[in-house]
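[1] Build me a model from this:
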Amino acid sequence: MKIALAQINPTIGDLTGNSAKIKQYLNKALQAGVDLMICPELAVTGYPPKDLLYRKEFLREVNQVVERDILPCTGDIGLILGVPVEGDGEDDLYNSAIVMENGKIISLHDKTLLPNYDVFDEKRYFKPGLIRMPLHFRDLVLGVTICEDIWNDKDYWPRQKYAVDPVQELADRGIEIIINIAASPYHYGKQNLRMQIMQQLAKKYRLHIIYVNQVGGNDELIFDGCSMVVNKHGQVVRKAKSFAEDFLVFEIDDLREKESVSEKFFPAAGQTQLHEAGEENIASVHDALVLGIRDYIGKIGFNKALIGLSGGIDSAVTAALAVAALGKENVLGVAMPSRYSSAGSKSDAEKLAANLGIDFRIIPVESIFDVFLTVFNQGANPLMDLAEENIQARIRGSILMFLSNREDYFVLTTGNKSETAVGYCTLYGDMCGSLAVIGDVPKVMVYELARYINRQNEVIPETTIIKAPSAELRPDQLDQDSLPPYDILDEIIRLYVEEGKSSEEIAVLGYEPLLINNIIRKINAAEYKRQQAAPTLRVTSKAFGSGRRMPIVQRWHK
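    So this is what the prediction gives:
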């Protein structure tokens, strides 16, 4: 029997477009002689649909699309499809997998475990499934699960989040294969974590696992795909592409024949050597950000991006990512030098634009800055205070937004996670824009991205990479004047924000208590800035955004 994994990139709420994509893959399955095709979690609506699920007319249209457009196209191919399904009660809604064949729904499986942590908010919308029964399809006995349902193994985690383990129940009922349809967003380390979980389950229960994940960017979340088939020995015998749509077909007999194969990922067609062994590295972060830019801008309806080029590493990396996502013909770089901009920064910005092959403009801010100094200093010399520093950033933000309005460009902000964490950024200035591309990338990782981008030839000027970082808003300014070295800063931010450690727990690791407390104070004080920032593409386990909901007005600092 042939099974196909349809790793698709849905757009949230585009019910017609998503159903057309599903039908396109059904046609591929028909041509390939497939018996069963499996789509990701909530494939019809895209994930996460959020409060669209509160709209009754939205749910009615979902039902219409399934019944009118998808169901009649199944023919003799079985289809497992993720869909929200209304229950008998007025507000009953389930995150479900519908099984179809020959134009009929033959089985329904509701998600049992509803995640309600980090970026997940499923208890807001769904009720948990209470019944877990095997699916008898042709000559197979399958256990259909949805995403979180496989993330509660008591032998893998130090503690279980839920009282129920759907995999355990289904295994006890005699299934042969676990099917998991998912919308599992990416963060650095997630690919290997998923693989380990599935290998553990496969070996523990002596069951094959078929895992189908969504791919694509939806708002701040990036879904990496990496659908896979794991045999009962924990060997990954098939793997779909990372960060791209894919259609993977295999024979059930393959699972039984590959018992002696080594435990490593099989390379998907077109993938680089860096991804073949399942090893995560900076290449994965790069590909995630490229996909995030492309889908965020494209799904909104833009096709051109605008970046302020300072000559520094952050704007250089952002510009290179934008070119990879959109093409050089759709990216504009704008340098906006002031009296404090160094000659090196100006030349680095120009060289970067030439290396990338993008359009480049120079719009000096000096004359506009002079007007502000004249008005507010009443002809006196510059005071070199914070107001004068920040107005330069705000002038630049206004220029970028002017170009955006007039020429239909989408402005990308260039601040990194280290700066955003401690508030080393200007509200309505360098924070100005529609998407924070590297806002979840720590500064040290920004340098890793730069080196990766330059892996074959110099795209980002070496002088940009080696010079000391500076905002260049006053004479001889350097980041290190206000911040500790970035390797230390990034690690304290990671421990506090991503791991949730207290200042005392961080101090035990050898960091100076006064420094720790200073950084934590800065993080807490900058919350009002972050909640006004552009949406940030998520690539770490705890980004500033929907997964970290801190009050702005609060007096508990620890």
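
[2] Only C-alpha atoms from now on, for both contacts and neighbour counts.
    Will do.

[3] burial of Pro475, as a residue count?
    Other residues within reach of Pro475, judged by other CA atoms under 10 Å, total 11.

[4] Could you pull out the helices in the stretch 51-200 of the chain for me?
    56-65, 166-172, 190-205 (DSSP state H, counting those that start in this stretch).

[5] Which residue lies closest in space to Thr463, excluding its sequence neighbours?
    Asp348 (7.2 Å; CA to CA, 6 or more residues apart in numbering).

[6] Quick one: residues contacting that neighbour.
    When contacts are counted by CA atoms under 8 Å, 6 or more residues apart in numbering, Asp348 touches Gly311, Gly312, Pro461, Thr463, Thr464.

[7] That one: what secondary structure?
    Assigned state for Asp348: helix (three-state reduction, DSSP: H, G, I helix; E, B strand; the rest coil).

[8] Would you do the same for the sequence below? I want to compare the two.
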Amino acid sequence: MITDRFRLAVAQLNPTVGDVAGNAELVRKARQEAAGKGADLVLTSELVLSGYLPEDLVLKPAFVRRCMEATQKLAAETADGGPGLVIGTPWKGDSGEVHNAVLLLDQGEIRSIRYKYDLPNYSVFDEKRVFAAGPLPGPVDFRGVRIGLPICEDIWNDEVCECLEETGAELLLVPNGSPYWENRAEERLQVVVSRVVQTGLPLVYCNQLGGQDELVFDGGSFALQSDRTLAFQLPQFETALGLSDWKRDGDTWVCENGKVAKLPDLDEANWRACVMGLGDYVNKNGFPGVVLGLSGGIDSAICAAMAVDALGADKVHAIMLPYRYTSQESIKDAAECADALGIRYDTVPIAEPVEGFASALGKLFEGTKEDTTEENLQSRARGVILMAVSNKFGRMVMTTGNKSEMSVGYATLYGDMNGGFNPIKDLYKTQVYHLAAWRNANKPEGLLGPTGEVIPSNIITKVPTAELRENQTDQDSLPPYDVLDDILRCLVEEEMSVSDIEKRGHDRTLIHRIEHLLYIAEYKRRQAPPGVKITERNFGKDRRYPITNRFRDRS
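    Next comes the predicted model:
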């Protein structure tokens, strides 16, 4: 039977890795809603039943079996005469190998199974570790429509889509698990344009939503007509069920009525990514809220604002931990920030524990000069107190170090690095300042924080300092942040040589020093909590340098 029209629902959902029953229920509810709106077919994202990335969970036979059982149950439910379902799940094939699969469920049955052909093994992806690659796929038949089902990476090269077009596909429906980083939406669009030009077929791109450890999946599902015009656009950073009507026009399928959501600009997208990553990490892991040290500085202030936007003010607890070097200006700024955000704010002085440590170590340190050891005792005392509050009340400690500091080791192990998650781990200091000012002027819809100035302007404009000794500023130890951040971007994101960085106008001796600091801080970063990926190359899955490493670029 050949049909000339059908209604497609694109389900942009926020699954949780490992929660197979919960993810199946998300799909079930989306299908029910789509049925009520007259949909014929529901498209979901890559591995929606397992959640993405499932990593080594896929190596557990019990996990794969549970995903397959959930799929079979959903297939049986399609006997109700409602819409068919395109669903992503791990699947154990007849050969015994486990695949990243997409299945077409309809009329009470599993009608077709297709396996991912092109398994990514770069950046944050490591699919060849856990999945077997499938063969080049042909199209599937859905009620008279020949549909190609390439899976995510399958459209980033031309081989799979070329095969589908040559074997008679009329329309490409693509389940994706594509994580966010800056300007990622434009990058996806250009890939899809290339596939549409190559095949002459319309393409529907369904992307996952939500935070998963250090990754954020931003949704932003969309479709292109065969002439490369935008058929519809779903929002970023929101769950959505997008309905569109398709009709056959000769040999081509055309979308008649898709809605086009406005995508956020880069600042809003970065902010929303940090907020979503933090909120999902806290909520999916069952923490009742967060606690953080609010120092009066920019990093802790922006983290507090993100936490309120993600969780609500009632779930954020800020603690000022002053010592003799903490200025009255910092105490005032921290209190004003907490007041602007409407969060609980307590003060726990650290003089007693710091001096207790100093006393206990007095004989051992006799005859030595004070140095960063004593400074770090302050940071570690603060870390112990925050962890004690976390243990007592269950709220997760947030860490607040930015990418500039984490790059060069300007952080204290078991001190300010204590905690469970860091929303600004992949933001350079210059980005932190920029986004703080942006948030004071903007409050994106749907976030839980207040409007207006949530980070006191003095926090943004004053000279940054760790306040671990008299008259200390960050620039005592580091170059100006605009200089530092440019050098770090060259070293981390671009892997540029020292000679090429020098051509940008930077001092060669300074570049050598920053490169050295970057390498020797690797052991600290291995012990740092996860944080939201914002740049194309974050510390974590993206960048895997050895800790023991004597290489230095001195060419």
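
[9] Kindly list the longest helix within structure 2.
    Longest helix of structure 2, by residue count under DSSP state H: helix 372-393.

[10] Comparing it with structure 1, how large is the average distance?
    In the superposition with structure 1, the average deviation recorded for helix 372-393 of structure 2 is 0.5 Å (mean CA distance after the TM-score superposition for structure 1).

[11] Could I get the buried residue list for that helix?
    Neighbour-count burial for helix 372-393 of structure 2, counted by 16 or more other CA atoms under 10 Å, picks out 374-387, 389-390.

[12] and it, which stretch of structure 1?
    The counterpart of helix 372-393 of structure 2 in structure 1, counting by TM-score structural alignment, spans residues 386-407.

[13] which SS class is the residue most central in space within structure 1?
    The centroid of structure 1 falls nearest to Ile222 when counting by CA atoms, centre = their mean (2.5 Å). Following three-state DSSP, Ile222 of structure 1 is assigned to strand.

[14] now swap in Leu306 of structure 1 and tell me
    Judged by three-state DSSP, the three-state class of Leu306 of structure 1 is strand.

[15] what do we get in structure 2 for it?
    Per TM-score structural alignment, Leu306 of structure 1 is aligned with Val291.

[16] The stretch 1-150 of structure 1: strands as residue ranges?
    2-7, 36-38, 78-86, 93-101, 104-110, 135-137, 140-146 (DSSP state E, counting those that start in this stretch).

[17] Minimum distance to Ala322 of structure 1: which of the ones you listed has it?
    Among the strands of the stretch 1-150 of structure 1, the nearest to Ala322 of structure 1 by CA to CA is strand 2-7 (24.2 Å).

[18] what's that closest one aligned against in structure 2?
    By TM-score structural alignment, strand 2-7 of structure 1 lines up with residues 7-12 in structure 2.

[19] How many neighbouring residues does the residue nearest to Asp408 of structure 1 when sequence neighbours are not counted have?
    With sequence-adjacent residues excluded and distances taken as CA to CA, 6+ apart, Asp408 of structure 1 is closest to Lys304, at 7.4 Å. Residues within reach of Lys304 of structure 1, counting by other CA under 10 Å, total 22.

[20] ok, now how distant is Lys304 of structure 1 from Ala320 of structure 1?
    The gap separating Lys304 of structure 1 from Ala320 of structure 1 is 14 Å, by CA to CA, to the nearest Å.
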